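**Student:** here you go, sequence then predicted model.
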Amino acid sequence: MSSLTIRGFWAVLLVLLLPIAGQASEIGTVNFKFDSDQLDAQGQAQVAEIAQRLKSVSSYKPTVVVGYTDAVGSSSYNQSLGQRRADTVAKELSSAGVPIDRIGTVKSRGKSDLLIKVASAERQNRRVTVELSDILAACQSFRAVPLAQSAIGDELQQDLLNRLSEAVISYDRFNGNGANGSAFQMAGAARQDCGQAVGYGADSVRKLEYAKKCFCNSARLQTALGNTP
């Protein structure tokens, strides 16, 4: 394939793609009473609604359950309280019929990331969020990327296309201004591997291999761009 044809392929591809993914997809939020890790009536209804959503969504993406607190109290106490709240929600989701393998990371952010920036006991800050995450904060090896053969389908293909789009845009931008840093190198690697993954059919064993490489280099690109904490 000539360089002109390749450029034409990328141009058409970028026009057809949806907006780039990379953010967590929120399923729902559960709120708590002050200094409590137990569900009240509202919290139980919120968990039931989230459970129904999770059971109705067919996705390979890991579920992330994160507990938060309000600003009252010490950081260490709130870190523990946030974890207990997250554990409560994860346990209730499982009891409500969400398969245990759908419950991924369960963690606490304590009183970090207040939804309402106040020092008082604000209920909206006392929450647990449940999301589907589709980006790796870091990637040491593509072999560690949690993708199974069963993940191959339309949703994965669209994610691969979105990551390819971002890699191509980043690569062209850095190539145009003469930059040759880590972000440019990661953009090139992601462009190559995501392009390979997109090109393989769903029945090819190489598709999963290159999908993992695509995800890994896409995560490294995000880190190089400063888009991950």
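**Tutor:** All right, it came through fine. Numbers count the residues shown, from 1 in each chain.
**Student:** hey, let's count contacts and neighbours off CA atoms from now on
**Tutor:** Noted.
**Student:** list the buried residues for stretch 105-119?
**Tutor:** Residues of stretch 105-119 classed as buried by neighbour count (16 or more other Cα atoms under 10 Å): 105-111, 114-115.
**Student:** which ones are touching residue 10?
**Tutor:** residue 168 (Cα atoms under 8 Å, 6 or more residues apart in numbering).
**Student:** can you show me the helices along this structure?
**Tutor:** For the chain, the helices defined by DSSP state H occupy 3-16, 41-56, 75-95, 154-176, 182-199, 205-224.
**Student:** contacts for the last one next, please.
**Tutor:** Contact partners of helix 205-224, identified using Cα under 8 Å, 6+ apart, comprise 135-143, 145, 147-149, 152, 160, 163, 167, 182-183, 186-187, 189-191, 193-194, 196-198, 200-201, 228.
**Student:** so that helix versus helix 182-199, what angle?
**Tutor:** 160 degrees (axes from the mean of the first three to the mean of the last three Cα atoms, to 10 degrees).
**Student:** looking at the helices of the chain, which is closest to residue 26?
**Tutor:** Checking the helices of the chain against residue 26 by Cα to Cα gives helix 41-56 as the closest, at 10.0 Å.
**Student:** now that closest one: buried residues?
**Tutor:** For helix 41-56, burial by neighbour count (16+ other Cα under 10 Å) applies to 43-44, 46-51, 54.
**Student:** likewise stretch 24-31?
**Tutor:** Applying 16+ other Cα under 10 Å to stretch 24-31 flags 24, 27-31 as buried.
**Student:** so for stretch 151-163, what gets flagged as buried?
**Tutor:** For stretch 151-163, the neighbour count (16+ other Cα under 10 Å) marks 151-152, 156-163 as buried.
**Student:** can you tell me what sits against it?
**Tutor:** Residues from elsewhere that reach stretch 151-163 (Cα under 8 Å, 6+ apart): 17-21, 59-60, 190, 194-195, 197-198, 202, 208, 211, 214-215, 218.
**Student:** any of these buried? List them.
**Tutor:** Members of the contacts of stretch 151-163 classed as buried by 16+ other Cα under 10 Å are 21, 60, 190, 194-195, 197-198, 202, 208, 211, 214-215, 218.
**Student:** before we go on, here's another structure to hold up against the first:
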Amino acid sequence: MSIRTFLLCLLASLAFVLPLRAQNIGTVTFGFDSSVLDPSARAEIKEIAGRLLSSPSYKPTVVVGFTDAVGSQGYNQQLGLARARSVQKALIAEGVPVSRIGAVGSRGKNELLVAVAGPEKRNRRVTVTLDDIFAACRSWRDLGLTEASVGAELAQDLRSRLAEAAGAYEQLRRSGVNGPAYQMAGAAREDCGTAVGFRDDAVRKVEYAQRCLCNFARMKVALQAN
């Protein structure tokens, strides 16, 4: 079977795949102007930790703090970060390995859930997600996958990325566009196809999985700028 026939068959079989996105694990809310965890927050963190521990994943866990609209931008940025760090420490105390926690950050009073100028508890939150975007991928070696990362979840993501990259490449080819997006789509299609083709116990499976994830991220960035 040629690579073109293989890709066409794979695209047809994956037509139902939803777009990849960050997977939400849970949300913790806070009192006004506070980064202290109350009993309900600690209960939610316990549940989040249970979800993380029961579902091992190669994806980095991202902890992001938010505030309501009261106060200055700078103050709320720091408050959001303090809330995120409180959740990070509590997750580790619940048994989540330090290595499972990826980025910890703050968006302050940006991205309000409820668009009000006054106090609103639903805006005072920390989200815990499994990140699916590797936009900061400078090199595929930065992703840090290991043989333990290989499994059903990674295999499904590789197939999904292969389908999307092949579709983007074909669309750009037909349009006659030969820029960074086209080049990255071609690279992602090639590396994701190679990664999918390897058996799980193949020595180079991890390497090409990292190449796939990295070039896919670069492709997404290039497509947005296209």
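**Tutor:** Yep, that arrived. Keep in mind that this is a model prediction, so the values were computed, not measured.
**Student:** output the helices of the first structure in a markdown table; the columns should cover distance to residue 124 of the first structure.
**Tutor:** Formatted as a markdown table, these follow (distance: least, Cα to Cα, whole Å):
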| stretch | distance to residue 124 of the first structure |
| --- | --- |
| helix 3-16 | 39 |
| helix 41-56 | 12 |
| helix 75-95 | 13 |
| helix 154-176 | 32 |
| helix 182-199 | 38 |
| helix 205-224 | 30 |
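**Student:** what's the burial count for the aligned residue in the first structure for residue 170 of the second structure?
**Tutor:** Using TM-score structural alignment, the partner of residue 170 of the second structure in the first structure is residue 172. If you count neighbours by other Cα atoms under 10 Å, residue 172 of the first structure ends up with 15.
**Student:** which residue is the nearest non-sequential neighbour of the residue nearest the centre of the first structure?
**Tutor:** Centroid check for the first structure by Cα atoms, centre = their mean gives residue 133 as the closest residue, at 2.3 Å. With Cα to Cα, 6 or more residues apart in numbering as the criterion, residue 133 of the first structure has its nearest non-adjacent residue at 4.4 Å, and that residue is residue 24.
**Student:** what separation do you get for that neighbour and residue 66 of the first structure?
**Tutor:** Per Cα to Cα, to the nearest Å, residue 24 of the first structure is found 12 Å from residue 66 of the first structure.
**Student:** and residue 225 of the first structure, by the same measure?
**Tutor:** 25 Å.
**Student:** in terms of neighbours, single out the busier of those two.
**Tutor:** Between residue 225 of the first structure and residue 66, counting by other Cα under 10 Å, residue 66 is the more crowded of the two (24 against 15).
**Student:** pretty sure the more buried one is touching residue 129, no?
**Tutor:** Yes - the criterion here is Cα atoms under 8 Å, and residue 66 of the first structure meets it with residue 129 at 5.3 Å.
**Student:** how about the contacts made by the residue nearest to residue 175 of the first structure when sequence neighbours are not counted?
**Tutor:** Excluding its sequence neighbours, the residue lying closest to residue 175 of the first structure (Cα to Cα, 6+ apart) is residue 184, at 7.4 Å. Each residue near residue 184 of the first structure by Cα under 8 Å, 6+ apart is listed here: 170-171, 174-175.
**Student:** what subset of those is buried?
**Tutor:** By 16+ other Cα under 10 Å, the contacts of residue 184 of the first structure give 170-171, 174 as buried.
**Student:** right, and out of those residues, which lies closest to residue 87 of the first structure?
**Tutor:** Ranking these by separation from residue 87 of the first structure, with Cα to Cα as the measure, puts residue 170 on top at 38.7 Å.
**Student:** what separation is there between the residue mapped onto residue 61 of the first structure from the second structure and residue 134 of the second structure?
**Tutor:** By TM-score structural alignment, residue 61 of the first structure lines up with residue 59 in the second structure. Separation of residue 59 of the second structure from residue 134 of the second structure (Cα to Cα): 10 Å.
**Student:** now residue 49 of the second structure
**Tutor:** Counting by Cα to Cα, the separation of residue 49 of the second structure from residue 134 of the second structure is 23 Å.
**Student:** burial check on the equivalent of residue 96 of the second structure over in the first structure, number of neighbours?
**Tutor:** Residue pairing (TM-score structural alignment): residue 96 of the second structure is matched to residue 98 of the first structure. Neighbours of residue 98 of the first structure under the rule other Cα under 10 Å: 20.
**Student:** then the one 5 residues further on?
**Tutor:** A count of neighbours around residue 103 of the first structure, defined by other Cα under 10 Å, yields 19.
**Student:** OK, contacts around the residue nearest to it when sequence neighbours are not counted?
**Tutor:** Excluding the flanking residues, the one nearest residue 103 of the first structure by Cα to Cα, 6+ apart is residue 63, at 5.3 Å. Residue 63 of the first structure makes contacts with 102-105, 130-133, as judged by Cα under 8 Å, 6+ apart.
**Student:** please repeat the previous calculation with a cut-off of 6 Å.
**Tutor:** Shown in contact with residue 63 of the first structure (Cα atoms under 6 Å, 6 or more residues apart in numbering): 103-104, 131-132.
**Student:** list just the nearest of those residues to residue 6 of the first structure.
**Tutor:** Once Cα to Cα is applied, the member of those that ends up nearest residue 6 of the first structure is residue 132, at 34.0 Å.
**Student:** before we move on, the earlier item: turn the buried ones among the contacts of helix 205-224 of the first structure into a named PyMOL selection, would you?
**Tutor:** To isolate the buried ones among these in PyMOL, judged by 16+ other Cα under 10 Å, type:
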select buried, resi 135+136+138+139+142+145+147+152+160+163+167+183+186+187+189+190+191+193+194+196+197+198+200
